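Engineer: Here is a sequence with its predicted model. Questions after.
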Amino acid sequence: MSTISPPDFTAERFARAPEARFEPAPADGVLPEGFFSTTNLPTYVRLGGRWRMPREPRMDGALVLDAEGGLWVREGRRVRQGERVAVGQAEDGSEGIYVHASWLAGGAEGEFKFMTSEVSREKPIDYARMARLLVEERARGGYPVWVTGPALVHSRARVDMTWFIANGFVGALLAGNAVAVHDIEASIFGTTLGMSGSGEATTGGHGLHMRAINRVRAAGSIAQAVEQGLIRDGIMHACVVHRVPFVLTGSIRDDGPLPDVVTDNLAAQDAMRRHTMKATLAVMIATALHAIATGNMLPSFVTGPDGSLRELATICVDSSEFVVSKLKDRGTHQAFGVVTNAQDFLHILRLCVERELAARSSPIAASGRRG
């Protein structure tokens, strides 16, 4: 995992840089002309002769200075009339705002770029590296956010995803209505969209997902359906039993939906954002829209308790190169792509994580570390 060296603010160009300029928002949800549009990279704002980092960083936001002197990144819709918003477009510090991009591979200092992806299904997949990242995050008490699509359930990766949740590798699960519906259908009826575990359509199976939704709605919630014994295994069961928070967001095509689904898009953004703000690692599997949405909410870095920065490892998995490339093309520079199907990815990753855990707990490995 890459550590990020801080800028040298003793350099003359930083010492001579002006203070950042702020202008009041003209109305609720309206930013002043010339506002600074944030990126997901480490950003510093010169205030009172010091370079400060805003809280809750993300791309596509505004820099807001509150009445107590706190500096925040805020979505435009959340800015209120009269709040002070940073203005300027330069990212090199010449207008009091510096975007630290030189640590990126091939990055030009002070410049945030789109369309820089290099993804290919012909590249080798370093499962051992990903396994180390997951094990290290669990060891340090990190907050890995997993973003999943329904193909994960259909492809028989459900058992492996359940294992990751049960064993402490998932801090929060972000998904859509379909992931939960198909997982719950599998628990109740043993099918997903009426398809058996062997991949065959079942008689009358087309209505089973609707019957699953109806039963959960009758129970009141997913958690209550677990408590009542209606949902006995699977991804949502593991989330409830192991108290892993989940956010299910709705879409126009949803059936039902389940009672836990957030159907208001802006409320769903806020619900997801509460977890992306805490994320220390992100794993996105088989979901284009959720992956890009989450990527837009994530900073590219994690701030340690001592103020140090490190890269926020972001893994994007899809059977299509298009999805993996699209995430990077939308500004999530730190993501590394895996072009494969969900079933193979999760099963091999689980084996590698188990191997990594065994290696770390073995006497030989422990002796080697002491030496």
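Structural biologist: Thanks, I have the structure now.
Engineer: rest of the way, CA atoms for contacts and neighbours
Structural biologist: OK.
Engineer: mind listing what the closest residue to residue 320 other than its chain neighbours touches?
Structural biologist: Leaving aside its chain neighbours, residue 320 sits nearest to residue 339 (6.2 Å; criterion: C-alpha to C-alpha, 6 or more residues apart in numbering). Each residue near residue 339 by C-alpha atoms under 8 Å, 6 or more residues apart in numbering is listed here: 120, 121, 317, 318, 319, 320, 321, 324.
Engineer: also this one, for the comparison:
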Amino acid sequence: MTVARTVELEGHIIDSGIMQQCFETVMEMGGNFDVEEFDVGRHKDAESYARLRIVADDEETLQSIVHELHQIGVNPTEPQDAQLEPAPEDQVVPTGFYSTTNHPTQIRVDGEWWDVEDMEMDCAVVVDRETGTATTKVLNAIDEDDLVVVGEAGIRVDPPERPRDGGGPFGFMQGGVSAERPSESLIAEVADAMQETKDEGGKILAVAGPALIHSGAGDALAALVREGYIDGLSAGNGFAVHDVERGMYGTSLGMDIETLEHPRKGHKHHIYAISEVIRSGSIPEAIEDGKIQEGVMYECVQNDVDYVLAGSIRDDGPLPDTISDTVEAQNAIREQAHEADMVLMMSTLLHSVAVGNCLPSTTKVVCVDINPATVTQLLDRGSAQAIGMVTDIGTFVPTLAENLLGDEAGEETGIYE
């Protein structure tokens, strides 16, 4: 005896590969399907529609197939209201709770579809009938008696689709990860996308690793902060220490950025820099004391650009500004991520994945690293919208700044000397 369920998918399901992925998923998981209806869009703006009958040998297999299909935007034809159960206690969700994707999601409550706010992956969905809202919550934020969505009934997921013409401000970003595409032309297109984001009133978040400073690209990023192209910075203690050391001593990990030489006792500069900031009390106070007069952190403070420095077990110091509590750091990163319309991830695997986990799939992401594995891991973790550029960060950031600020502005900031 077999069991069956009817599902449907619509949109640019052919161009985006969703329909093929649907077929492959069903067959790989031991099911079969019948295409009951298939309407193909006849021009580039037209959407397609397909209705499928999924068949499996038992209910457990069928449910597993439907679960996987749901993650890519395949939904039941006869939706029911979402099942809601109260959380039994703080930080404890009901068994079988719905674990979110990072795609735009709706849930059906009392016969109406509600948009789920603050979308990010690996969360629960909590419903508040009094305010008429549904929102994501990480597990450690669950309160006792929160109404949590359980199962997968009454839930619709809408993954982003690839446009047929590859158009739009991010139309150039259709090639995944490549080290062979021309870097200069791609960087110019990233600059155009950033400019369009700013022109539309959007916010750009920079996620940066210490290699950015060590490669000599710090002045270029500082210039982008100063000129208003960066609205937030997400980094670790190491990035800030490198940058502060550069501002105080002209070195990064003891190496002179200009001459590439290692001055005597230069290896102690990073710990000296940390000590001086601790002595002042914080990075802003060290700037006020005149100890730091340039750099990315300097420009963030001077231009009221929000920054989050998340700590790790490896941190020297750490700086007073670094958030050492993991949960507190996650919450600060999450708040930044939810406000971003575009994210530049530059030479940092750990922070790129951390921020990527908090982003909805509608946020534009450019990940730049000399190691293609960084972008691959980001994609594997679920940030499928990320576009990778495999290039030297010391080339990328100054070239990006040149495209956005122009030669004259670049000369004034000294980033091309």
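Structural biologist: Ah, there it is. Just so we're clear, the structure is a prediction, and the values are computed from it rather than from any experiment.
Engineer: rewinding a little: and the residue nearest to residue 320 of the first structure, what's its match in the second structure?
Structural biologist: Taking TM-score structural alignment, the alignment pairs residue 339 of the first structure with residue 390 from the second structure.
Engineer: Repeat that for residue 195 of the first structure.
Structural biologist: In the second structure, the residue equivalent to residue 195 of the first structure is residue 255, according to TM-score structural alignment.
Engineer: Next, count neighbours for its match.
Structural biologist: Here the count is done by other C-alpha atoms under 10 Å, and residue 255 of the second structure has 20 residues near it.
Engineer: now swap in residue 138 of the second structure and tell me
Structural biologist: So residue 138 of the second structure, with other C-alpha under 10 Å, has 16 neighbours.
Engineer: State the distance from the match of residue 195 of the first structure to residue 265 of the second structure.
Structural biologist: If you measure residue 255 of the second structure against residue 265 of the second structure using C-alpha to C-alpha, to the nearest Å, the figure is 10 Å.
Engineer: Over to residue 294 of the second structure?
Structural biologist: 22 Å.
Engineer: quick one, which of the two is more surrounded?
Structural biologist: The neighbour comparison of residue 294 of the second structure against residue 265 (other C-alpha under 10 Å) goes to residue 294, with 18 against 8.
Engineer: ok now do the more buried one, which residues does it touch?
Structural biologist: residue 247.
Engineer: how long is stretch 84-100 of the second structure end to end?
Structural biologist: One end of stretch 84-100 of the second structure sits 15 Å from the other (C-alpha to C-alpha).
Engineer: now what about it, what contacts it?
Structural biologist: Under C-alpha under 8 Å, 6+ apart, the answer for stretch 84-100 of the second structure is 119-125, 127, 136, 139-152.
Engineer: Kindly recompute the last result at 7 Å.
Structural biologist: 120-124, 139-152 (C-alpha atoms under 7 Å, 6 or more residues apart in numbering).
Engineer: Would you mind checking those residues for buried ones?
Structural biologist: 120-124, 142-143, 146-152 (16 or more other C-alpha atoms under 10 Å).
Engineer: and which of the residues you listed is nearest residue 5 of the second structure?
Structural biologist: residue 152 (13.4 Å; C-alpha to C-alpha).
Engineer: can you pick the most crowded of the contacts of residue 339 of the first structure?
Structural biologist: Neighbour counts for the contacts of residue 339 of the first structure (other C-alpha under 10 Å) peak at residue 324, which has 30 neighbours.
Engineer: quick revisit: distance of the residue nearest to residue 320 of the first structure from residue 358 of the first structure?
Structural biologist: 27 Å.
Engineer: cool, residue 156 of the first structure as well?
Structural biologist: According to C-alpha to C-alpha, residue 156 of the first structure stands 25 Å off from residue 358 of the first structure.
Engineer: Pick out whichever of the two has more residues nearby.
Structural biologist: Relative neighbour count places residue 156 above the other of residue 156 of the first structure and residue 358, with 19 against 12, counting by other C-alpha under 10 Å.
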